[in-house]
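J.: Please find the sequence and the predicted model below.
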Amino acid sequence: MNENEIVMIATFPNIPEENVAAFTAAVAESLDAVRTEKGNLQYDWFMDDDRSRCVVLERYRDAAAVVEHVGNVAEVLPRLAQLGGGVEIDVLGTLPADLHAALESRVRAIHGLVAGK
């Protein structure tokens, strides 16, 4: 991870069985919304075996790419959170002060880069 990249790990912790079909449809909608993001380097969705928990691994080129992404998923993210029992977001990377402040209310934790290869 370079010093400009930002990684986000979003977890939808409790997807009721009756919400799985609607949740996966909203996932497809989210993927469609971000397909043109040039600064989105990774956007992979993982579900556990019983499809009750979903983890999204996201990696962005820089803070500007995160801002673009947040705008693109603004409509679908509340629905995903509602269907998935909430959303917990961890951010890994050094954020500019304005983006840190903007994301702080939406995320569980923001971890600045200390060292890396």
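T.: Yep, it's here. Because the structure is predicted, anything quoted here is derived from the model rather than measured.

J.: use CA for all of it now, contacts and neighbours both
T.: Will do.

J.: and the longest helix for this protein?
T.: Longest helix of the chain, by residue count under DSSP state H: helix 20-34.

J.: What helices and strands are in contact with that helix?
T.: The contact analysis (3 or more C-alpha pairs under 8 Å, 6 or more residues apart in numbering; DSSP states H and E) places helix 20-34 against helix 63-72, helix 77-83.

J.: Relative to T11, which of those helices is closest?
T.: helix 77-83 (9.3 Å; C-alpha to C-alpha).

J.: ok, structure two:
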Amino acid sequence: MTAPTSGFDKDARGPARSPGGTAAARGAEIWAVARLSLRDGQLENFTRAAANCQERVSSTDTGTLRYEIHLSDDASEAVFVEGYRDVDALAEHNANLADLLPAMLGTGSLTAELFGHFSDEFRVSWAGESVRFFAPLP
């Protein structure tokens, strides 16, 4: 795995190393892994958009525990590793980035995986997106 191009880490414990067990076992925390396959010629645009998003996250998000962006060795794909205090913090994060995300998402094709406990209403709100949901084992 490559080092993050830059990162924001309010809580370096990570999802599986915290004293209370895994993040999912504690119930409220949400973790996400998103992959953006970059279109040819879009690396510079992506890098600029990513820097803008990271600055916004570090200055406005209140419930983001982790926000890292990693770039593949051949610079064809970016992987986002994200952690949120709860579903409300994820919603706040998306609202804070609403005006910046189109520039980033316009540079490639996104898929995402969300880990945690989600209501049916929350899942429906993501209908039509390339998002898969994972719940912890009971």
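T.: Arrived safely. Because the structure is a prediction, the values reported are computed rather than measured.

J.: TM-score of the superposed pair?
T.: The TM-score (TM-score structural alignment, normalised by the length of structure 1) is 0.87; 113 aligned residues with a C-alpha RMSD of 1.5 Å.

J.: With mean neighbour count and distance to G112 of structure 1 as extra columns, can I get the helices and strands packed on helix 20-34 of structure 1 in a markdown table?
T.: Shown next, in a markdown table, are these (neighbours: other C-alpha atoms under 10 Å; distance: least, C-alpha to C-alpha, whole Å):
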| stretch | mean neighbour count | distance to G112 of structure 1 |
| --- | --- | --- |
| helix 63-72 | 16 | 13 |
| helix 77-83 | 18 | 24 |
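
J.: could I get those helices as a markdown table with distance to L92 of structure 1?
T.: Converted to a markdown table, the helices and strands packed on helix 20-34 of structure 1 look like this (distance: least, C-alpha to C-alpha, whole Å):
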| stretch | distance to L92 of structure 1 |
| --- | --- |
| helix 63-72 | 12 |
| helix 77-83 | 19 |
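
J.: and of those helices, who's closest to P16 of structure 1?
T.: helix 77-83 (7.7 Å).

J.: rewinding a little: the helices and strands packed on helix 20-34 of structure 1: which one's closest to A109 of structure 1?
T.: Among those, the nearest to A109 of structure 1 by C-alpha to C-alpha is helix 63-72 (15.7 Å).
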